[in-house]
Structure formats: structure tokens, C-alpha cells
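K.L.:
Show me the folded form of this:
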Amino acid sequence: MSGTATILYFAALRERIGRGSETVPLTADVSTVGDLLAERRRQDETLEDVFAQPGRVRVAVNRVLGDLSTPVHAGDEVAFFPPMTGG
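P.N.:
All right, here's what the predicted structure looks like:
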């Protein structure tokens, strides 16, 4: 795969990472959110720590809730945010 994806970080994740967004290249190894996250964790030590338990983080691709198996394509917007509580 080639092209880029935009990654958005919200709430406490944004605070811990120190940025709200980034545009990243998509390599041939990236076909899902899980692949994208694994690659970013290898490239950025801060993300390795923040996403040590990726199952505890929510994800949306193009503003639709997904999970680590959701496909990622060039031009997609991938958002990560902490679990939400309702009330």
C-alpha cells in the first residue's frame, strides 16, 4: 500500500503523546488499524508506552467506530481515543 493516513489523538491520549494529529505514510505492511498501530509503536517510543494495552483504546476510521482489525486505506482518518463512560 502507498499513500498516507491521518492519525488523530483525543483527550488523555493527546496529552500523553504531546500532539493531536500526524500524517503518516502507509507501507506495504499496513492493511489494518492494528498493523498501523504496531508500525507507529515501533517508530515512536512515546506511542509504545501509551499503547502498551491497545485493547483499552477506542478507534474510529473515517468517523466510524472500529477495532484493530478495521481496514486502513490511503487517505483514511484514523482516530484513537480513551474509553468513554456514559451517564
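
K.L.:
alpha carbons only for contacts and neighbour counts from here, please
P.N.:
OK.

K.L.:
Give me the contacts around stretch 51-69.
P.N.:
32-35, 41, 70, 72, 76-83 (CA atoms under 8 Å, 6 or more residues apart in numbering).

K.L.:
buried sites along it?
P.N.:
Across stretch 51-69, burial judged by 16 or more other CA atoms under 10 Å covers 51, 54, 57-61, 66-68.

K.L.:
what does stretch 80-87 give?
P.N.:
Across stretch 80-87, burial judged by 16+ other CA under 10 Å covers 80-81.

K.L.:
Please provide the structure for the following sequence as well, for comparison with the first:
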Amino acid sequence: MKIRYFAWVRERIGREAEDIELPEDVRTVAELAGWLAGRGEGYAHAFENPRVVRAAIDRHHARPDSPLGDAREVAFFPPMTGG
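P.N.:
Prediction:
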């Protein structure tokens, strides 16, 4: 699965994307964020407050309880504002 990071999430992790193999017990967006947070200091910092990190599965906005299923891509990004 391709994981993409945008804005300050990318800055904290130190990369814009990576390919990963998910553990079998990671089934939702929230579980993925929690698993990523355990991968190191930058990840932990990026996901320290999961309520402010948004996600998209295959370019469609997703809630924390959204199942990953057969997703090809998950993106994480901060809330967006218009103007």
C-alpha cells in the first residue's frame, strides 16, 4: 500500500510517501495511524493528536473508522481551509 503525507505531517515524518505492507491487525484508518505512530519519533510527533490529522483512501476523504479494505493508497494531511 502507498502511504502519502502532506504539509506538516510530511515535515514531521520526513518523507512524502512510502510503500508499506500492513500487519493483518491494521484494518481501519485509525489503526493505521496508530501503527504508524509506533514507527519512530517523527511518526509519533505527526500522529500525536490523531483528531487533527485527516485521511483519504484512494483519493476519497475517510473517517478514522473507515475500513482500509483493498485500498491502494492512503493519504494523511492536516485540516484544510479555504480562502
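
K.L.:
circling back to that earlier point, of the contacts of stretch 51-69 of structure 1, which belong to helices?
P.N.:
Among the contacts of stretch 51-69 of structure 1, the ones falling in helices (DSSP state H) are 33-35, 41.

K.L.:
Which one (most neighbours) among these?
P.N.:
When neighbours are counted by other CA atoms under 10 Å, V33 leads those with 22 neighbours.

K.L.:
Tell me the counterpart of that residue in structure 2.
P.N.:
Aligned counterpart of V33 of structure 1 in structure 2: V29 (TM-score structural alignment).

K.L.:
Please name the nearest non-neighbouring residue to that match.
P.N.:
Excluding its sequence neighbours, the residue lying closest to V29 of structure 2 (CA to CA, 6 or more residues apart in numbering) is P64, at 4.9 Å.

K.L.:
aligned partner of that neighbour in structure 1?
P.N.:
Checking TM-score structural alignment: P64 of structure 2 goes with L68.

K.L.:
In terms of helices and strands, where is that match?
P.N.:
Assigned by DSSP states H and E, L68 of structure 1 belongs to no helix or strand.

K.L.:
and if you look at Y43 of structure 2?
P.N.:
Y43 of structure 2 belongs to helix 41-46 when assigned by DSSP H and E.

K.L.:
Please apply the same query to W8 of structure 2.
P.N.:
Following DSSP H and E, one finds W8 of structure 2 within helix 7-13.
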